[in-house]
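Novice: only geometry, no sequence info:
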């Protein structure tokens, strides 16, 4: 596998694939953060999480078109507006879904799996009817185009650097909200002991709704970031949902550190193996390694101890 490359070529390949892995890592983290909040904190298996991501991508695409046609002078900054709108749209839809569907299915994980799987099919058809079956892509502003040359053989795309910076910012914001804000303390109290949290005056139903909305809103931001590196279609979210669940389970449910570590490990392994092998073989080998590790440590890399 390595015999046809010199030491210098291998160094350049690992550097380039490592950076490509960081871009994939960024998308995985943004997707997995929302899913870890929903699955880890609430025990809800949300198979429609990818469709909330695609909603954010479509909102970004629509915002891009609006700025191009009506506000061309402000087009270079449209993405920041699109990201906020994507978070609001996906978060609002998530809160509506929690109120109409999820709140009736708590403590029934298999039922939530089936219900959200059906919801994902409904949303896919809704996107197909509203936006068409063909994939769409956004036009990047000029400041996101091009790449930075690190050496003669290594260059990194500017939009990839932007996605990574955005991921770091969102991760820090989520960590602050969950671990240092008053609402985050309420969320952790509900997770540890729902009955006692309700007894001391915490509105557990409100916490559940906002938690689900936050997880879906982060998926909407992941959709905005996704448009920077790929095209968007009605079924694009399903390409990431399995990988996202794999990241959450491998890292340990409800563990922010575990989610980040798991996303980094899986993305780097996938990116490097895909260069030397086929994409399907890279997926198979990565999955086999994760299954082997989970057999030895079924709680994941980092597991939180909570009272039941």
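Specialist: Sure, I can see it. Please read these numbers as outputs of a predicted model, since none were measured by experiment.
Novice: from now on I want contacts and neighbour counts done on CA atoms only, so please keep to that.
Specialist: Noted.
Novice: how about residue 187, nearest residue that isn't a chain neighbour?
Specialist: Nearest residue to residue 187, sequence neighbours excluded (Cα to Cα, 6 or more residues apart in numbering): residue 207, at 6.3 Å.
Novice: distance of the one you found from residue 190?
Specialist: Look at residue 207 and residue 190: by Cα to Cα, to the nearest Å, they are 8 Å apart.
Novice: do residue 37 as well
Specialist: For residue 37, the distance to residue 190 equals 13 Å [Cα to Cα].
Novice: repeat for residue 19
Specialist: 39 Å.
Novice: still on that earlier bit, okay, residue 207 and residue 190: which has more neighbours?
Specialist: Taking other Cα atoms under 10 Å, residue 207 and residue 190 do not tie; residue 190 has more neighbours (22 against 17).
Novice: the more buried one sits in which helix or strand?
Specialist: Secondary structure assignment for residue 190, by DSSP states H and E: helix 182-192.
Novice: structure B:
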């Protein structure tokens, strides 16, 4: 596999694939952050998480079209507006879904899996009917175009650097929200002991709704980032949902640090193997490796002890 390349060529390949893996890591992490909040904090298996991401992607696309057609002078900043709108749209839909369906299914993980899988199919058909079956792509502002040369043969994409910077900012914001804010303390109190949290005056239903909305809103931001590296279609979210669940389970469902470490490990392994092997083979080998590790350590890379 490596014998056909010189040492210099292999070094360049690993650097370039490493950077591609970082871009994939950014999307995985943004998706997994939202899913980890929903699954880790609430015990809800949300199979429609990819569709919340694609809603954010569609919001980003239509925002770009609006700026391009009506206020082209401000097109260079449309993406920041699109991210906010994507977060609001996906978060609002998430809270609506929690109020209509999810709140009736707590402590029934299999039922949440089946219900959200059905919701996933409904949303896919809704997107197909409203936005059309064809994939669409956003036009990037000029300052996001191009690449920066690292060496004579290695270049990094500017939009990839932006996605990574966005991921760092969102991750820090989520960490501060979950571990430093009063609302984050309420969420962790509900996770550790729901009955006691309710007894001391915490509105657990409100915490659940906002937590689910936050997880879906972060998925919407992931959708905005996704538009920079791929086209948007009604079923695009399904391409990432399995990998995202893999990241959350492998890292430890209630551990932010575990989610970060897991997303980095899986994205780098998958990106590097895809260069030397086929994409399907790389996914199979990654899945097998994770399954073997989980057989030895079923709680994931990191685990947080909570009272039940």
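Specialist: That came in fine, so what should we check first? Computed from a prediction, not measured in an experiment: that's the story for all the values here.
Novice: after superposition, what's the TM-score here?
Specialist: After superposition, the two chains reach a TM-score of 1.00 (TM-score structural alignment, normalised by the length of structure 1), with 308 aligned residues with a Cα RMSD of 0.3 Å.
Novice: and the residue nearest to residue 187 of structure 1? What does it align with in structure 2?
Specialist: Under the alignment by TM-score structural alignment, residue 207 of structure 1 pairs with residue 207 in structure 2.
Novice: part of a helix, is that match?
Specialist: Yes: judged by DSSP: H, G, I helix; E, B strand; the rest coil, residue 207 of structure 2 forms part of a helix.
Novice: doesn't residue 186 make contact with it?
Specialist: Yes: the pair residue 207 of structure 2 / residue 186 is scored as a contact, 7.3 Å apart, by Cα atoms under 8 Å.
Novice: strands along the stretch 1-150 of structure 2, start to end?
Specialist: Secondary structure of the stretch 1-150 of structure 2 (DSSP state E, counting those that start in this stretch): strands at 147-149.
Novice: mind listing the helices in it by residue range?
Specialist: In the stretch 1-150 of structure 2, the helices defined using DSSP state H, counting those that start in this stretch lie at 7-42, 49-70, 78-100, 109-131.
Novice: so which of these comes closest to residue 144 of structure 2?
Specialist: When these are compared for distance to residue 144 of structure 2 using Cα to Cα, the nearest one is helix 78-100, at 10.4 Å.
Novice: mean deviation of the closest one from structure 1?
Specialist: In the superposition against structure 1, helix 78-100 of structure 2 averages 0.1 Å from its aligned positions (mean Cα distance after the TM-score superposition for structure 1).
Novice: which parts of that helix are buried?
Specialist: Neighbour counts over helix 78-100 of structure 2 (16 or more other Cα atoms under 10 Å) mark 78-79, 82-95, 97-99 as buried.
Novice: again with stretch 290-308 of structure 2
Specialist: For stretch 290-308 of structure 2, burial by neighbour count (16+ other Cα under 10 Å) applies to 290, 294, 300, 301, 302.
Novice: one more: stretch 5-13 of structure 1?
Specialist: In stretch 5-13 of structure 1, counting by 16+ other Cα under 10 Å, buried: 12, 13.
Novice: which other residues reach that stretch?
Specialist: With contacts defined as Cα atoms under 8 Å, 6 or more residues apart in numbering, stretch 5-13 of structure 1 is touched by 2, 153, 154.
Novice: what's the helix holding residue 190 of structure 1 in contact with?
Specialist: Defining contact as Cα under 8 Å, 6+ apart, one finds that helix 182-192 of structure 1 is touched by 41-42, 177-179, 196-198, 202, 204, 207-208, 211, 306-308.
Novice: centre of the chain to stretch 153-169 of structure 2, how far?
Specialist: 16 Å (Cα atoms, centre = their mean, to the nearest Å).
Novice: whoops, stretch 203-212 of structure 1 was the one
Specialist: 21 Å.
Novice: now residue 110 of structure 1: closest residue in space that isn't a chain neighbour?
Specialist: Excluding the flanking residues, the one nearest residue 110 of structure 1 by Cα to Cα, 6+ apart is residue 45, at 7.7 Å.
Novice: rewinding a little: with respect to residue 215 of structure 1, which of the contacts of stretch 5-13 of structure 1 is nearest?
Specialist: Residue 215 of structure 1 lies nearest to residue 154 out of the contacts of stretch 5-13 of structure 1, by Cα to Cα, at 35.7 Å.
Novice: and that closest one, how far is that from residue 19 of structure 1?
Specialist: Remark: distance between residue 154 of structure 1 and residue 19 of structure 1 (Cα to Cα) = 10 Å.
Novice: compare the two (neighbour count), which wins?
Specialist: Each of residue 154 of structure 1 and residue 19 has its neighbours counted (other Cα under 10 Å); residue 19 has more, 21 against 16.
Novice: list the contacts of the nearest residue to that one once chain neighbours are set aside.
Specialist: Residue nearest to residue 19 of structure 1 in three dimensions, not counting chain neighbours: residue 156, with 7.2 Å by Cα to Cα, 6+ apart. Counting by Cα under 8 Å, 6+ apart, residue 156 of structure 1 makes contact with 16, 19, 147, 148, 149, 150.
Novice: what about structure 2, which of the residues you listed hold up?
Specialist: Contacts conserved in structure 2 for the contacts of residue 156 of structure 1, counting by both residues aligned by TM-score structural alignment, their matches' Cα atoms under 8 Å: 16, 19, 147, 148, 149, 150.
Novice: among those residues, who's most crowded?
Specialist: Busiest of these [other Cα under 10 Å] is residue 19, holding 21 neighbours.
Novice: can you show me the helices along the stretch 201-308 of structure 1?
Specialist: Along the stretch 201-308 of structure 1, the segments classed as helices by DSSP H, counting those that start in this stretch run 204-226, 238-251, 256-276, 279-296.
Novice: with structure 2 overlaid, how far apart is the shortest one on average?
Specialist: To tie it back to what came earlier, the one meant is helix 238-251 of structure 1. Mean deviation for helix 238-251 of structure 1: 0.3 Å (mean Cα distance after the TM-score superposition for structure 1).
Novice: equivalent analysis for the longest one, please.
Specialist: Following the fit onto structure 2, the mean deviation recorded for helix 204-226 of structure 1 is 0.1 Å by mean Cα distance after the TM-score superposition for structure 1.
Novice: other SSEs contacting that helix?
Specialist: Packing contacts for helix 204-226 of structure 1, counted by 3 or more Cα pairs under 8 Å, 6 or more residues apart in numbering; DSSP states H and E, involve helix 7-35, helix 49-70, helix 78-100, helix 182-192, helix 194-199.
Novice: want to try JSON lines for the ones you listed, with distance to residue 244 of structure 1 as columns?
Specialist: Below are these laid out as JSON lines (distance: least, Cα to Cα, whole Å):
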{"stretch": "helix 7-35", "distance to residue 244 of structure 1": "5"}
{"stretch": "helix 49-70", "distance to residue 244 of structure 1": "9"}
{"stretch": "helix 78-100", "distance to residue 244 of structure 1": "17"}
{"stretch": "helix 182-192", "distance to residue 244 of structure 1": "22"}
{"stretch": "helix 194-199", "distance to residue 244 of structure 1": "27"}
